[in-house]
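Trainee: Pasting a predicted model and its sequence here:
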Amino acid sequence: MTATPVWSVDPRTGKQREQVAVEATPGEVDEAVRAAHTARGALADAAVRAAFLRAAAALLDGGAHRVVAAADAETALGPGRLTGELARTTGQLRAFADAVDEGSYLDIRIDRADPSLTPPRPELRRYKVPLGVVAVYSASNFPLAFSVPGGDTASALAAGCPVVVKAHPDHPATSELCASLLREAAVSVGLPADVVRVVHGFDAGLELIRHPLVSAAGFTGSVRGGRALFDAAAARPVPIPFHGELGSLNPVVVTAAAAAERAEEIGTGLAASVTLGVGQFCVKPGLVLLPEGPDGDRVAQALTKALGETGPGVLLDHRMRENFIAGVRERSALPGVAAPVAPGDGGEHTVRAGYLTVPAARFLGGAQDEAYEVLLEECFGPVTVLARYADQDEAAAVLARLPGNLSATLQLSAAETGGAPGPAAELIGQVTALAGRIVVNGWPTGVAVSPAQHHGGPYPAATSHSTSVGGTAIERWLRPVAYQSVPDALLPAELRESNPLGLPRRVTGA
């Protein structure tokens, strides 16, 4: 069988740059997974894992010029954006190293034996253990932070799980470079390089999810691709957890009072959020509920002005560009849909940012308006939809139609944020039911890496209730084990009475 080459492609020209690798055969996927599985025991030492994560961050920072140049050549995201993304990537590697050192992620709980209870309670000691090899599926739009050295990889390694990464075809050279740095970091602290492996190819991704030694998977990408892998993970003889971030509309509600108070600020901020990264963020605002009337018009005018000053941009690849242009064309053709700033084709390799408008009532008309459902689906690229609503009841009815989302944003007035509970509180309650992160008077693009962050949401935003960003992302790759009446000498060090590792733990509720 002839090996299928994997090419690095310049999205600014559509031309092949270099052959980076070949697509992995089933045998090569098997070898990669088995090598990672064999290396898993070496990750048992928490201090070594923390040192590995910090060494990886240092090597990535030290190779910043090469890493950013490689990523820009394959994604056209620009050195400024990618320098920031690299800092985020190395920051989260160090944050997970700190989490490993601190130890509360193990959730250690000890309940003393108490024969006086009914029924009597035996001695119980509980903590969490790593699942095993984790398959990581890289994202197209974050070649660093959600790819080979990204959050799924960092959190899985922190948990003690080796990883096999399915590289994204949009940035194979960047993937190989980052993998080489991670493997070098592993060796530098005494770990086998095979705690991190990379494979290429669509078929390799399917082989990976089906491999019997893969214990869990993390994915960031489209609903279609993620659902196919999710179904494959569930259909295995031994199903495995699949933590997928799929698609999101990220609705925004602008109240009438907010529009009256700061229309220009809202319109300008919306334009910046929609066009950030050429609209290729998973939390890009894709639907904006905007009040009818003069104040809503002022928001739209500010949006028009800001988008009109935005030049054409390059998407991650030509397939995405074609899908964006086709998606905009389909939406624009619907009766009643207008395009005050027409998004779409910006030239041979670029696209133009813009927005569409539609009466909110179009979503509430029953079967005759089913064609408008496409406006409630994510369109990847620099476009958003303004749905003009007549009153809060109509806005609430549209929100009730939406599937799960990563984020929901409310633009409120000063009075609405500082007054007694009322319509604003009701809005908070409604969007809490449909999103994993609620933003007030800000914008959802830009997901801070912090312990309290949650990046997920009800399906189809995600396939589980976990987060792919923040300290608790490590929980995805662990499972709890309880030890009942086990002699102290036979317990794992983490659970022994003397607490030799100095870990935080809860003892009989305290």
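Mentor: Nice, thanks for sending it over. Note that the structure is predicted; figures quoted are calculated from it, not measured. Residues are numbered from 1 along each chain as shown.
Trainee: Please count neighbours and contacts with C-alpha atoms only from this point.
Mentor: Fine.
Trainee: Strands of the stretch 101-250 of the chain, start to end?
Mentor: Using DSSP state E, counting those that start in this stretch, the strands of the stretch 101-250 of the chain run over 108-111, 124-130, 133-137, 163-166, 196-199, 214-220, 242-245.
Trainee: Check it against this one:
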Amino acid sequence: MSVQIEPVLIAGRWQPSQETVKTFRAVDPALGEAFGPEFPTSGAADIEAALAAASAAAEALAATEPERIAAFLDAYAARIDANAQALAELAQRETGLSAQGRFLPAEIPRTSGQLRQAATAVRERSWTVPVIDTAAGLRAHLAPLGKPVLVFGPNNFPFAFNGIAGSDFASAIAARNPVIAKAHPSHPGTSKRLAELAHEALQEAGLPTQSVQMLYQFPRELGLKLAADARLGAIGFTGSRSAGLGLKAAADTAGVLFYGELSSINPVFLLPGILATQAEALAKEFFASCTMGAGQFCTNPGVVVAIDGHGSDAFVAAAQRHFAEGAAGVLLSEGGLQHLQEAVAGLIGAGAEVLAGGKRGAEDGFRFQPTLLAVTGRHFLENAHALQAEAFGPVSLLVRVSDLEQAKTVAGAFEGNLTGTLYRAPDGSDDAAWQALAPVMRARVGRLIANKMPTGVAVSPAQNHGGPFPSTTHPGFSAVGMPGTIRRFTALHSYDQVPDALLPPELRDRNVDGIWRQIDGQWSRGDVEAKA
């Protein structure tokens, strides 16, 4: 009896894999059991077909009028919202994350919302940053790459960062580049359903159907070969540091842009004034943030720094109690559980003391206890590299420093991170400590936060979900927040002495759509005035 294998989306249609290396099934992490249909791990033939089809669509998509791009994004968002319940239930079974607690109230609305924000940016078009220098006869703007963008989706966000629906996908399409989506094997059924909705929306909007391709999985060596293919314009990646750096090294050989989110421990500093008065509340907030979604957030508070005295003993005791009493969280996969166990063992080997947890959960499935470890500031500084390794799960390291000066030295030892948080007392008693620590942290984080845990990431034009290496591979760009995210997947096109009628609409004398443009150094929504 032959096994039915799910099709891949290539060249504008769902079709059987041309070369299946092996197959896999989704796994329910709460039970540790495989379920559902077989999905293909694609070989070289599928990858070549997807790349060729996406490349063939690049010119037509780049020439497509913005309204049709926006119509696709809006139609796709509407389809996701209309199918939210079924999508959430499937994703819950594939990931162990809550349909009612997370997907329906938060992540799915965020996903459709950022698709709509991308549509708004496409219509508004000021993100192209048109610049006109009438004296020099030069005009320039940001334009499509003219090549496909390869998007790798992570395991922990089956909607908001999915390769076929997330921020990277929306941004690349908004910039009018075809997308080759690499789904994550932790949620293949969810990705397939999203791809079906995207394909329907493409047809409704009248875009080239080859604009979107999706493969579920391919071997590592083929992924590296694809990343090094000069037919690609860019890669968006969210995942582990080791995998991301391997892909980046391959992409660099061909000059393929690589935007990777790799790892972050998001240090949190508790300043003396607030620690002295709110130790219990801070411990509760810390525990809730660290264990939310079983700690599987890229902005999870992986390190907390507290100055001895000033209520630090009360904070440590309360945090230890919360972690000891907490239930083991369901991790996304067996591989994730194995990596977390290795990471915790590495922290212990580097000298961290286990205050609570530290072991696999006793229940079925892939579970790990809420885990709190601790070191002194002196010991952290002696072994800073090993003690700031990311442990992706409900795990955090408490660093107890002797004074503000040591806290500042610890801050200077951190690698680049997505976020850094400083908790300060509202009465101003911590302001001097803030002023001492903030400049050090500012150079090491993408987003500096005051008085809240880092877990949430608002979809805002002012957001920076990025940071210095190794949190990302480029500190100048964010993976969240339209329209800035769109600019990652563009090229700067300049026109020298080109007649007005032959210019792109954004750069012509008449500003028909009233977009913001810089004309001779001044921002304006008007036309280029004729020179006397």
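Mentor: Great, that's in hand. Just so you know, these numbers come straight off a predicted model, no measurement behind them.
Trainee: for the strands of the stretch 101-250 of structure 1, which one sits closest to Val148 of structure 1?
Mentor: strand 163-166 (6.2 Å; C-alpha to C-alpha).
Trainee: and the closest one, what does it pack onto?
Mentor: On a contact count with 3 or more C-alpha pairs under 8 Å, 6 or more residues apart in numbering; DSSP states H and E, strand 163-166 of structure 1 meets helix 26-39, strand 133-137, helix 151-159, strand 196-199.
Trainee: name the helices or strands packed onto the first one?
Mentor: The contact analysis (3+ C-alpha pairs under 8 Å, 6+ apart) places helix 26-39 of structure 1 against strand 133-137, strand 163-166, strand 196-199, helix 202-210.
Trainee: Could you do the shortest one as well?
Mentor: Taking 3+ C-alpha pairs under 8 Å, 6+ apart as the contact definition, the neighbouring helices and strands of strand 196-199 of structure 1 are helix 26-39, strand 163-166, helix 172-188.
Trainee: Please work out which residues of structure 2 line up with the longest one.
Mentor: I take that to be helix 172-188 of structure 1. On structure 2, the counterpart of helix 172-188 of structure 1 by TM-score structural alignment is residues 188-204.
Trainee: and that stretch, which residues are buried?
Mentor: Of all the residues in stretch 188-204 of structure 2, those buried under the rule 16 or more other C-alpha atoms under 10 Å are 188-202.
Trainee: Relative to structure 1, what is the average displacement of that stretch?
Mentor: Overlaying structure 1 shows stretch 188-204 of structure 2 at a mean distance of 0.9 Å from the equivalent residues (mean C-alpha distance after the TM-score superposition for structure 1).
Trainee: one step back: please name whichever of the helices and strands packed on helix 26-39 of structure 1 is nearest to His454 of structure 1.
Mentor: Set against His454 of structure 1 and scored by C-alpha to C-alpha, those come closest in strand 133-137, at 19.0 Å.
Trainee: got the contact list for that closest one?
Mentor: Around strand 133-137 of structure 1, the neighbours that count as contacts under C-alpha atoms under 8 Å, 6 or more residues apart in numbering are 33, 36-37, 40, 147-148, 152-153, 156, 161-168, 205, 208-209, 213-220, 477.
Trainee: how about it, aligned to which bit of structure 2?
Mentor: Per TM-score structural alignment, the counterpart of strand 133-137 of structure 1 in structure 2 is residues 148-152.
Trainee: Distance to Ala56 of structure 1 and mean neighbour count added to the helices and strands packed on helix 26-39 of structure 1, as a markdown table?
Mentor: Formatted as a markdown table, the helices and strands packed on helix 26-39 of structure 1 follow (distance: least, C-alpha to C-alpha, whole Å; neighbours: other C-alpha atoms under 10 Å):
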| stretch | distance to Ala56 of structure 1 | mean neighbour count |
| --- | --- | --- |
| strand 133-137 | 17 | 29 |
| strand 163-166 | 14 | 29 |
| strand 196-199 | 11 | 25 |
| helix 202-210 | 24 | 20 |
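Trainee: want to throw those into TSV with distance to Arg236 of structure 1?
Mentor: Converted to TSV, the helices and strands packed on helix 26-39 of structure 1 look like this (distance: least, C-alpha to C-alpha, whole Å):
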stretch	distance to Arg236 of structure 1
strand 133-137	14
strand 163-166	18
strand 196-199	21
helix 202-210	6
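Trainee: Now distance to Phe363 of structure 1 too, for the helices and strands packed on strand 163-166 of structure 1, in TSV please.
Mentor: Below are these laid out as TSV (distance: least, C-alpha to C-alpha, whole Å):
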stretch	distance to Phe363 of structure 1
helix 26-39	46
strand 133-137	35
helix 151-159	37
strand 196-199	43
